[in-house]
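Visitor: Here is a sequence together with a model predicted from it:
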Amino acid sequence: MPLRSFPRLWMAILPLFTSPALAVEYPETAREQVVDKYQSAGGKTLEVADPYRWLEADVRESERVAEWVAQQQAVTDAYLRSLPSRGEWVERLTKLWNFQRRGAPQRLGRPGASPLRYTYAQNDGLQNQSVLYLTDRFNGDGRVLIDPNQWSEDGTVALAGYSPSNDGRLLAYQRSEAGSDWRVIRVLEVDSGKELEDELRWVKFGGVQWTPDGAGFYYSRYPEPEAGEAYQASALNRKLCFHKLGDPQSKDVVVFENPDHPDWSAGAWLTEDGRWLLVSESKGTDHQNRLYARRADAPLGDGPLGDDPSSGWTALVEDFDNAFDPFASVGDKLFLLTDQDAPQRRVAAFDLSKAGEADFREALVEVVPEREATLEGASLIGGEVFASYLEDVASVVRRYSPDGGLLGEVKLPGVGSAMGFGGWQDAKETFYTYTSYAAPPTTYRYDIDAQVSEKLFEPNVGVDFSKYTVRREFYTSKDGARIPIFLTHRKDLPLDGKNPTLLYGYGGFTISMTPGYSPSRMAWVEQGGVLAVANLRGGGEYGEPWHEAGKLRNKQNVFDDFIAAAQWLIDEKITSPKHLGIQGGSNGGLLVGAVMTQRPELFGACLPAVGVMDMMRFHTFTAGQFWRDEFGSSDDPEMAEYLLGYSPYHNVRPGVAYPPTLVTTADTDDRVVPMHSFKFAAALQHAQQTSDAANGAAGDAPLLIRIESRAGHGAGTPTAKLIEQAADLWAFLWATIGPRDDS
């Protein structure tokens, strides 16, 4: 029977799974005497205990950690499989996920390339990975070009991106295994389907830039890691290389590197005509960057870069004060996005023929001025600049002439998110996808001459959206900041403080939480749950000032914003603390970990996913060194004590009654390595089992960790695993904060 039909039966069964008599018995986790010393501001020395340091070892390399993982997963599996609602969730989630979905078409080869062809990604419903198709019509069905489902039996090898050559004959594509950030680049001959011998390894965090003649491409790579360090070693010494087709990777030439700063990274951008090669160099995840340029169309020796591939660079920007993101060029006129003198960003242009002669900043010519809305991206297609804005977290797309004249807007279906608007500069069409919390991703073609959108594909998800409401509200945070929040729920739901509610947040890295459809969230909402998504500071919803207000020593603002969202939901009689669950992933997992240690009484359940939980040591693993711009690091005396003050792992206190918690991570997560979740879960379990003089006994709420195998930070996770994970999460929430309390 449907979940919604048995709330009273569930209320009778629920005590069997929450009573002290059946409290979870956790595996014993050894605590060791490890103490680190950090220097704080003013010369103060901080002595910080780290009793679970041994859990930092890679599960593939340590039998001890592998045994701990197996024991914890056995306890979690037993608990989750005992929940009577789980099977119902699996059944419903499977039905909701089982719909055909198709991405926006992409022109294969520039206009004039023969024949006319497009690629698009499609999933028939329950395929573990979407399939890449080739067609000769933008609205037609095609033939299979790449089917990642054939690469592994369990669906854990994914297509992680692809780039066609300018003539459309070749496709450089990236494979990712078990969710890892590591990529392998292969090259496919489109017509024959034959794979070339080229294979490039130790690639992550970057794409491919083809030369116009298709003879090769630029890409970024890291040195091959030491044995056993592939999934934990810091990402250092990134190099920009050129690969000539047919050569082994060992012959690839280094185009740009900065050995004096191994923690900085560089990525390439080649102008569409191939005349100019630009390099953007960054030292973290902030958008501020250095910018370099050189001619790439006048070879002096064997290859497109001449006899000395690493020479000839002209520095356009030599500091990290602003962001400069190139997106198009016409001749020597370079178009770019920048936040220089424009915190919400603007479009500007620079004459590359003056590189090295004119001061770059002073020579910038404004094309599209800053607006109140946040400029998220821009492209030059068919002689028009398409500028994508966020206005109170909803997409608005405006069209401009290349000299900045406003031509109009692209009419969108509603208050939601529009993504795409890419293509060749001389194309007469572009494609985009529109979605919202109650609108599945629908693809459109925009005819530039006619200025109209044509719907190409709208999925049938089997949901009557007329029964649901999506509304954007605003609430006030602790310091008076006005924060947007989106609510999605059934229209017939009484707002009386009794509704199981899931509050989601992120708040960091300029990442905006824009509206989008999710089968798993739809399952939650249709069963009577409320979905609330708060647009916290630290994100990019209102430009760089919004981001700055939630980073480094302002990070507590993010936690205060989330706590204020929870209190607002309670004050508005949408839910109550015992019916309120919170969720966040990655930086959002840090968010959940921080607020549940600061205000444990405010929440009924917590779902921290792949979170950054050890703020004292995050920067010593894989991509963590890039996050120092966002968080600071314990190596900095000005930040060490501040980080310690909110680090979730270090702020778990014995005797505190923490809410029911299901920590989730994956064994191949090499973005936020699983040690964060391992140590946090161990600390929670220890705190619950330890009485404290001030707090006494800590209760018996389940404090569990779910560890996915052959999966990573989220990207490329097979559909089957997504369904199983969602069923576990919703069953856990239903057993702790739901259903409605109508007794």
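Guide: Thanks, I have it.
Visitor: Please make it C-alpha for all contacts and neighbour counts, starting now.
Guide: OK.
Visitor: which stretches of the stretch 101-250 of the chain form strands?
Guide: Secondary structure of the stretch 101-250 of the chain (DSSP state E, counting those that start in this stretch): strands located at 101-102, 106-107, 118-123, 131-135, 143-146, 157-164, 170-177, 183-189, 195-203, 209-210, 216-221, 239-244.
Visitor: could you dump the ones you listed to JSON lines with distance to residue 567 and mean neighbour count?
Guide: Shown next, in JSON lines, are these (distance: least, CA to CA, whole Å; neighbours: other CA atoms under 10 Å):
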{"stretch": "strand 101-102", "distance to residue 567": "37", "mean neighbour count": "22"}
{"stretch": "strand 106-107", "distance to residue 567": "45", "mean neighbour count": "24"}
{"stretch": "strand 118-123", "distance to residue 567": "40", "mean neighbour count": "20"}
{"stretch": "strand 131-135", "distance to residue 567": "44", "mean neighbour count": "21"}
{"stretch": "strand 143-146", "distance to residue 567": "48", "mean neighbour count": "17"}
{"stretch": "strand 157-164", "distance to residue 567": "40", "mean neighbour count": "21"}
{"stretch": "strand 170-177", "distance to residue 567": "41", "mean neighbour count": "22"}
{"stretch": "strand 183-189", "distance to residue 567": "43", "mean neighbour count": "20"}
{"stretch": "strand 195-203", "distance to residue 567": "44", "mean neighbour count": "17"}
{"stretch": "strand 209-210", "distance to residue 567": "48", "mean neighbour count": "25"}
{"stretch": "strand 216-221", "distance to residue 567": "46", "mean neighbour count": "24"}
{"stretch": "strand 239-244", "distance to residue 567": "48", "mean neighbour count": "23"}
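Visitor: got another, please set it beside the one above:
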Amino acid sequence: MKYTSSIPLCLIAVLTVKVDAYGINSADKNRNFIKTPMKYPDARRDESILEDLHGKKIADPYRWLEDPFSEETKQFVDAENEISQSFLENNDKWKKINTNLTKLWNYQKYFVPMRHGKYYFSFRNSGLQNQNVLYKQNSLNDDEEPTVFLDPNAFSSDGTISLQEQAFSKDGNLFAYGVSESGSDWIKIKIRNVQTGEDYSELLERIKFTSLAWTHDNKGFFYNRYDQGGDGSETDTNENQKLYYHRVGEPQEKDVLVVEFTDNLDWLIVATVSLCGKYLIVTPYNGHQSSLYFADLEKNGAIVGKILLTSIVTKFEAEYVYITNTGSKVVFRTNIRAPNYRVVVIDFNHFTEDNWTTLVKEDSKDVIQWAKHVDKDKLVISYLQDVKDILKVHCLETGKLLRKFPLEIGTIVGFSGNEKYSEVFYQLESFLTPGTIYRYDFSNPDTEPTVFIENKLNLNGFDKKNFKVEQVFYPSHDGTKIPMFIVQKKTASKTKPVLLHGYGGFNIAIPPEFKVPFLFFVNAFDGILAIANIRGGAEYGQKWHDAGKLLNKQNVFDDFQAAAEYLVTQKYTINKKIAIYGRSNGGLLVGACINQRPELFGAAVAQVGVMDMLRFHKFTSGHSWITDYGDPDEKVHFDNLYKFSPLHNVHVPNSTVNQYPPTIILTGDHDDRVSPLHSLKLTATLQHAVKNNKFQNNPILLRVYSKAGHGDGKPIAKRIEEETDIHTFLYQSLQIDADI
């Protein structure tokens, strides 16, 4: 972190303190509160950009910020970073928060062991290593020390090159792995010899959102690539993903193009080689729905060109995820006519739908999340029950329920096991537990799972008994009951600060996982963490997702606003003590809510958010989000998107009631999933609306991190820096009085 001792006066706020509505007095030397509106960069407005979209004149005066390489964009980012760093670091709290966050993050982290060939592999982190390290060992006996198999920390001095995507060959002797630079979704694939630890010479490039599926002769694998690929800082649309086959030891130029869909350039291709090695299963995705194809690799013979696919499902109306197979009888998890998912068997010799059979029926309430084939004839199935994980075992042949694993309230964040072995491992996390790995052996069916490794915080005086976790169900605007987790210390009643987190989209649930920044907020700030499981996610299956997407998207924002209202009416806190937080689609959530109901919140944190809902589909992989948001090129969806697009609903405050809460917008310069242009354009628009406004005393800040992407693979040092910025901002904005 750069500490700034002297910044040009034209770029910083007047950092004097006054008594204001928050009751802060001038004696508080550690807070940056504003006597007059902040002085923001004078970003150029290009009033000539005016488009006619479906009969509406749409101005886009900051479109020049869509060019990440222009000198003008770089100057804007530099100026914004100077303002935000001055606001955050011009006190002693940044250093204290950073020190305490670092201490909390510094504990040994273990992840579930995986068996491949004759070795066990597992990721570990000694505490503050930027990237997790992959270890190898012959057995899991206590007297055997594992050896380092692959250490991503050696890829770069600052930890910004990370390991992404990996797959072992069927015999376990080869390891294909992807490397990402600066947080980009683009990766380069290398291949390592497991016995020697040495890499082969070839390097595969132009790869993004890839499958890695080895053929069972162990000679090569299928993977996805594009004709062109960048370094993560570009904004070009990613189109026409293709499936290739690579043979180990050969240069990428000799790779064989096996599948492409030239009439549907937006599709993403998922490829899997079946358990028996006979079938290539291809599921092209359009959003969260897929079609389904297969090819008989034995009949195709040597892979020398395009593979002839047999189509089973051509309509995009459900999802199909391969689980396992016994001969031609192939098992899938699907939500076709089953919103909470079921497990079906499709005989590839008689694959029409009237021949499908249901192996495990859809549950009327609980959602099937995933299923794994283990111990010859068993399926371990994870269910989501009121946003809490349930783990059951079913018979692969009959679907009969065999047993249920005992689980505390939490989330399974890791599982390993396969059909060849009776032993399985699973890792359970909760809001207050950083991960306990359990071991179970089906060869001893009368026993219970045992603790294999328990991750323990290195935090003096920490005791879970001093905290309480509750789940409430609050009403949204239309009466729908929304689940929400509330985590806090068992301290005397007072008006506590609240961090309200949500997502609400893309069929993704927000479960009770362990996150260091969340625990820090609750523990160090004596705050309340509130996780609102709003519609649009996967909490209650496809119906819950559908209720928060496309023309129903406003439900997501209403649910989140209702969460804030509930916390106030139930006297957990008051509005000016509520900070809302969201990232990616959750960043859109925050952006929309501060436009629609700014009076509900005391602060807002929006990370890597989708903010321009009229042009999101024109950049990187944005076209794949149309299935959740709708297509702006179609009038019915344009009209809907225009109503809530954060960029297009910025208002000029006309009272202290509808001024924007203190807001910080964060992004990374190598985010090639949600391009930083979204955050830059919204910041410029907000600052233009509030500058010199007598009703707006709260800051609007932008923080852009270098060599950082959407979040995957971010080194711990950068994560701590970013969370220090966020929590310093929250400390100041919410007037937190904790002694840190």
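Guide: That came through, no problem. Only a predicted model underlies this, so the values are computations on that prediction, with no experimental measurement involved.
Visitor: Structural similarity score between the chains, please.
Guide: Superposed pair, TM-score by TM-score structural alignment, normalised by the length of structure 2: 0.92. Supporting alignment: 703 aligned residues with a CA RMSD of 1.9 Å.
Visitor: coming back round to it: identify whichever of the strands of the stretch 101-250 of structure 1 lies nearest to residue 681 of structure 1.
Guide: strand 170-177 (26.4 Å; CA to CA).
Visitor: Mean deviation, the closest one versus structure 2?
Guide: Average distance, strand 170-177 of structure 1 versus aligned residues of structure 2 after superposition (mean CA distance after the TM-score superposition for structure 1): 0.6 Å.
Visitor: Generate a markdown table for the strands of the stretch 101-250 of structure 1, with distance to residue 612 of structure 1 as supplementary columns.
Guide: Formatted as a markdown table, the strands of the stretch 101-250 of structure 1 follow (distance: least, CA to CA, whole Å):
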| stretch | distance to residue 612 of structure 1 |
| --- | --- |
| strand 101-102 | 32 |
| strand 106-107 | 36 |
| strand 118-123 | 32 |
| strand 131-135 | 32 |
| strand 143-146 | 35 |
| strand 157-164 | 24 |
| strand 170-177 | 22 |
| strand 183-189 | 23 |
| strand 195-203 | 23 |
| strand 209-210 | 32 |
| strand 216-221 | 25 |
| strand 239-244 | 27 |
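Visitor: After the helix or strand that residue 645 of structure 1 is a member of, which helix or strand is next?
Guide: Per DSSP states H and E: residue 645 of structure 1 is located in helix 637-646. Once helix 637-646 of structure 1 ends, the next helix or strand along the chain (criterion: DSSP H and E) is strand 661-666.
Visitor: okay, that following strand sits on what stretch of structure 2?
Guide: The aligned range for strand 661-666 of structure 1 in structure 2 is 663-668, by TM-score structural alignment.
Visitor: Mind reading off the mean deviation between the matching stretch and structure 1?
Guide: Averaged out, stretch 663-668 of structure 2 is 0.5 Å away (mean CA distance after the TM-score superposition for structure 1).
Visitor: what does that stretch contact?
Guide: 603-609, 676, 679, 683, 698-710, 726, 729 (CA atoms under 8 Å, 6 or more residues apart in numbering).
Visitor: again with stretch 77-93 of structure 1
Guide: With contact meaning CA under 8 Å, 6+ apart, stretch 77-93 of structure 1 is reached by 1-3, 17, 24, 519-520, 523, 706, 723-724, 726-728, 730-732, 734-735.
Visitor: Residue 690 of structure 2 corresponds to which position in structure 1?
Guide: Aligned partner of residue 690 of structure 2 by TM-score structural alignment: residue 688.
Visitor: Oh, that last question was meant for residue 236 of structure 2, not what I typed.
Guide: Under the alignment (TM-score structural alignment), residue 236 of structure 2 maps onto residue 233.
Visitor: got a list of what its match touches?
Guide: For residue 233 of structure 1, the contact set (CA under 8 Å, 6+ apart) comprises 225, 620, 621, 622.
Visitor: Just flag the most distant two among the residues you listed.
Guide: 225 and 620 (14.8 Å).
Visitor: how far apart are the helix or strand harbouring residue 268 of structure 1 and its match in structure 2?
Guide: Following DSSP H and E, the helix or strand that holds residue 268 of structure 1 is strand 265-270. Mean deviation of strand 265-270 of structure 1 relative to structure 2 after superposition (mean CA distance after the TM-score superposition for structure 1): 1.2 Å.
Visitor: so that strand corresponds to what in structure 2?
Guide: The aligned range for strand 265-270 of structure 1 is 268-273, by TM-score structural alignment.
Visitor: ditto for stretch 505-519 of structure 1
Guide: With TM-score structural alignment as the criterion, stretch 505-519 of structure 1 aligns to 502-516.
Visitor: Which of the residues in the matching stretch are classified as buried?
Guide: Neighbour-count burial for stretch 502-516 of structure 2, counted by 16 or more other CA atoms under 10 Å, picks out 502-514, 516.
Visitor: would CSV of those residues with distance to residue 263 of structure 2 and secondary structure be doable?
Guide: Below are these laid out as CSV (distance: CA to CA, whole Å; DSSP: H, G, I helix; E, B strand; the rest coil):
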residue, distance to residue 263 of structure 2, secondary structure
502, 37, coil
503, 33, coil
504, 31, coil
505, 28, strand
506, 25, coil
507, 26, coil
508, 29, strand
509, 33, coil
510, 35, coil
511, 38, coil
512, 41, coil
513, 41, coil
514, 43, coil
516, 45, helix
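Visitor: which one of the residues you listed sits closest to residue 599 of structure 2?
Guide: Among these, residue 502 lies closest to residue 599 of structure 2 (CA to CA), at 18.1 Å.
Visitor: isn't that closest one right up against residue 588?
Guide: No - taking contacts as CA atoms under 8 Å, residue 502 of structure 2 lies outside contact range of residue 588: 10.4 Å.
Visitor: sorry, back to before: can you tell me which of the contacts of stretch 663-668 of structure 2 are in helices?
Guide: Secondary structure from DSSP state H places 679, 683, 726, 729 of the contacts of stretch 663-668 of structure 2 in helices.
Visitor: Please indicate which of the residues you listed has the highest neighbour count?
Guide: residue 679 (29 neighbours; other CA atoms under 10 Å).
Visitor: Now which residue in structure 1 aligns to it?
Guide: Checking TM-score structural alignment: residue 679 of structure 2 goes with residue 677.
Visitor: Residue 589 of structure 1 versus its match, what's the distance?
Guide: 9 Å (CA to CA, to the nearest Å).
Visitor: which non-adjacent residue is nearest the equivalent of residue 405 of structure 1 over in structure 2?
Guide: Using TM-score structural alignment as the criterion, residue 405 of structure 1 maps onto residue 400 of structure 2. Closest residue to residue 400 of structure 2 apart from its sequence neighbours, by CA to CA, 6 or more residues apart in numbering: residue 394 at 5.3 Å.
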